[in-house]
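**Student:** have a look; sequence and predicted model below, questions after that.
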Amino acid sequence: MSSAPQASIYSGGMSSLAAGSRLRAFAQSGTGIAVAMAVTNVASYAYTMVAARVLGPREYGAFAGLMATLLVFGVLQLGLQATAARRISAEPEHVGQIEKSIMKVSYRASFALGGLLLLAAPVINAVLRLDNLLAAALVGIAVVPTSIMGAQAGILQGERRWLPLGAVYLGVGIPRLAIGTMLIVWRPSVELAMLGVTIALLVPVAIGAVALRHKRVAGFHQDHRGRAVLRETVQNSQALLALFAISNIDVVIARNVLDEHDAGLYAAGLIMVKAVLFLPQFVVVVAFPSMSSPGERRRALVRSLALVAAIGVVAVLSSWLLQDLALKFVGGDEYAEIARTLWLFAALGTLLAMLQLLLYSVLARRGQRSVYAVWLALVVMVVGGLTTASLTGLLTVVMAVDGLLFSALLVATFTILRRTAPDREPVGAGR
């Protein structure tokens, strides 16, 4: 018998094994997490695009308001993730204790926040002018798995376990698109659009639980007790709350100063903003451990800002040159009135993405005082936004405030990094 077929089979098997090894190495790398997050963002915004088309401007404006509210209160998720990732990156020898403390804090905090939002459902209903108490209540339910997922993701990020972290992120977007689309196609309504989001959030929590199923020896260190973890989580969450409030308050302002049609158009424009904001989010995930190291943080921040800016420039130019394609992305011909201004929404998304990166650099060095500028900018945006009466006027105010805030934080951040010696920087000394 000839050995050629056997050699061919052996060669084919070796090629398959090599291909599998390369694929696994890719999935476990920073590039792999970038692809996973890109797929998640595409799936998430595909769902918002489907919702915009199926629900129409009026109903979609209400849904966008609810999603913005969930995003703002989702800062607990991001606060838990930042706390876990920073602590594990800085002290990997205490990963068991940190994981145990983080998960305990996440369960208690997520159910407490969820309960508060359920009680506040009538307030959410009134502020967003929904006339739909059930849809408002779903925000309180959805925030629970969102927060738990944040703790799980932070542990995986701190351990640099990119493969399971990528699986968690994929579990956010793809089920949302599949489940949410089925529900709103069956019965187009705001409450079913939110129900699809809520049900889908159970998937990444399940994936995270499987990834963290092996318990480690906890040990003990004074700095990683539950109270210390909670304190840092609260500090991080309030900083991120400021950022996400200023990133989302404009849709609430729009619901109160514009008529329902124009508010829906503005909400459609924000699909572009959120796409450009979250497209480079992988940069923050990968760079955050380096930004936590005094010797690496300045170089990591410069490179990350340059990458985010480059992605933003491509998005702005694409939105300007390919208006018809951009219009389809945000909802189609029903939103044609904002086609010529979509590049401005893309520019706004770029500003917010760079602001997000700057704020994470503050959290990485345990700074606090720079956050006050974000809260001040929020007040200015609300006051200025409430004086507008048109979509263009509101967009102008929002872009001006975000631009001034970015400039101020950029100058302050690099001044601090230049003046502070890496080996002498005390915790909490940053601004």
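**Tutor:** Right, received. Where do you want to start?
**Student:** switch to C-alpha atoms for all contacts and neighbour counts from now on
**Tutor:** Will do.
**Student:** pull the number of nearby residues for residue 158.
**Tutor:** Close neighbours of residue 158, defined as other CA atoms under 10 Å, add up to 26.
**Student:** which non-adjacent residue is nearest it?
**Tutor:** Closest residue to residue 158 apart from its sequence neighbours, by CA to CA, 6 or more residues apart in numbering: residue 85 at 3.8 Å.
**Student:** got the contact list for the residue lying closest to residue 364 once chain neighbours are set aside?
**Tutor:** Using CA to CA, 6+ apart and skipping the chain neighbours, the partner closest in space to residue 364 is residue 292 (4.4 Å). Contacts for residue 292 (CA atoms under 8 Å, 6 or more residues apart in numbering) come out as 86, 89, 90, 361, 364, 365.
**Student:** state the distance from residue 292 to residue 227.
**Tutor:** Distance from residue 292 to residue 227, counting by CA to CA, to the nearest Å: 21 Å.
**Student:** in the stretch 51-200 of the chain, which spans are helices?
**Tutor:** Using DSSP state H, counting those that start in this stretch, the helices of the stretch 51-200 of the chain run over 75-90, 95-119, 121-127, 133-158, 162-186, 190-200.
**Student:** second structure for comparison follows:
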Amino acid sequence: MSPRAPSAATWRALVPVATIISNVLSYVLFLAAARLLDRATYGETLSLLNLVVIATIPSFAMQTVVARRAATDSVGPRLLRVSAAIGVGGAAVIVLGAPLAVEFLHLPGYLGVLGGALCVPPLVMLGVAQGVAQGRRQWRALCSAVLLMGLGRVAGGVVGLIVSPTSSAALLGSAAGLVIAAAMTVRPALRSLHASPVDQGQTVRGLLWETAHAAHAHGVFLVLSSLDLTIARNLLTADQAGWYAAGNVVFRAALWLPQPVATLLFPALSDHLRHRIAARHGLLAVGGLVAGTIGGCAVFGGLIATIVGGSKFPDLGPALWLFAVAGGALALTQFCIYAGLAVLRRGRLALVWACIAAEVVAAYVLDLTTTPHRLIVTVSVIVASTAVVGMAITLTTRPAPREPGRAAVVGQIGPRTIEPL
């Protein structure tokens, strides 16, 4: 008897597993860079990779928009053209902003920024493919797309570093890997998308407006998650920025480790009858993972520092728990934002904007970030305070019942199932 093929429920349960694997793959690139590059070049490389994080905002937006439209049979006739235009437009924005990025991040040239720009079009097409899989509930295809995206990005970057141990080689290699991943996932996604009825009433203007709204929700949080490393690159010396970049690997681990909690609980959070219970359970789960990460860094900081940066950062271990606090607090804030979006409470994004403003004021007005240790302490205090406010709002929210017709709209603001680099 031949073995039974995994059921749809099995593949759905494997989506968080694929997300975690993709996240772990992301750290392979960080670890390879830490061992192949010197401290200054390592900080430069992570600054450029954070530029790619911001560049994934159009991909995030397209995934959520396409997922909602595929699920509600409201795919417009110009969806693919608009998606391609958004990808090319996003790349053009980065190219036009290259002089500013080179000056602000103290980069040696434009090639690395160009590599970041080349990542945008394939990322957008991967977002379309993942959105189709989500909207059509094709969980196997979604798992494949998530893993291919992570593998292409990381394998390409590592190959680039091996060929030439420079930041620009890492970015150009990642772009090449993403192009290959997009080529492997887009064709089956388009076949599935063409099986959906076309809604001739959907306009390009409406599609762009919906995409802009989704981009704001995803983009503002990604900006916050990358802001401290950008400030470090701008204000600290190259050596200090490299030290901070190594610690930021733990920051990102603490931030993205609890991400599957929001993915799994989002349907319950969207139900006004189950929202409060789901929110409490989610905060407990995220809080438990955050506490475990902080405790692990406090006890095994030296070992983790060696794993992250080898012997180049012997003084990093005692400070790693602070990076875990900052990343974990941001993870709690992220869950609170998604819990609010699930019941159409978008006002909580004001917390993220307030956090961004506080970090900028602390760095450039109050001058509280003159050393890498002072920077991570300042960021930890700001983000932890934001998390406390967010949790208080989440735990006291009593969502009103929603009309049946509005339930479908929630799909456009659900959490992303992959971690940006």
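**Tutor:** Arrived safely, thanks for sending. Values in this document were obtained by computation on a predicted structure and should not be read as measured data.
**Student:** got a TM-score for the two of them?
**Tutor:** Here the TM-score for the pair of chains, by TM-score structural alignment, normalised by the length of the second structure, is 0.88; 405 aligned residues with a CA RMSD of 2.7 Å.
**Student:** turn the contacts of residue 292 of the first structure into TSV, including distance to residue 266 of the first structure and neighbour count.
**Tutor:** Below are those laid out as TSV (distance: CA to CA, whole Å; neighbours: other CA atoms under 10 Å):
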residue	distance to residue 266 of the first structure	neighbour count
86	36	26
89	40	22
90	42	15
361	30	24
364	34	24
365	36	22
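**Student:** could you dump those residues into JSON lines and include distance to residue 236 of the first structure?
**Tutor:** Below are those laid out as JSON lines (distance: CA to CA, whole Å):
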{"residue": "86", "distance to residue 236 of the first structure": "11"}
{"residue": "89", "distance to residue 236 of the first structure": "16"}
{"residue": "90", "distance to residue 236 of the first structure": "16"}
{"residue": "361", "distance to residue 236 of the first structure": "12"}
{"residue": "364", "distance to residue 236 of the first structure": "10"}
{"residue": "365", "distance to residue 236 of the first structure": "11"}
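**Student:** ok, these vs residue 11 of the first structure, which is closest?
**Tutor:** residue 89 (41.4 Å; CA to CA).
**Student:** can you tell me what residue 25 of the second structure aligns to in the first structure?
**Tutor:** Using TM-score structural alignment, the partner of residue 25 of the second structure in the first structure is residue 43.
**Student:** element containing its match?
**Tutor:** helix 30-73 (DSSP states H and E).
**Student:** tell me which element residue 327 of the first structure falls in.
**Tutor:** Applying DSSP H and E as the criterion places residue 327 of the first structure in helix 323-330.
**Student:** the residue mapped onto residue 163 of the second structure from the first structure: how many residues sit nearby?
**Tutor:** Residue 163 of the second structure maps onto residue 186 in the first structure, with residues paired by TM-score structural alignment. When neighbours are counted by other CA under 10 Å, residue 186 of the first structure registers 10.
**Student:** ok, now residue 383 of the first structure?
**Tutor:** Number of residues near residue 383 of the first structure (other CA under 10 Å) recorded here: 13.
**Student:** so which strand or helix has it?
**Tutor:** Under the criterion of DSSP H and E, residue 383 of the first structure resides in helix 371-385.
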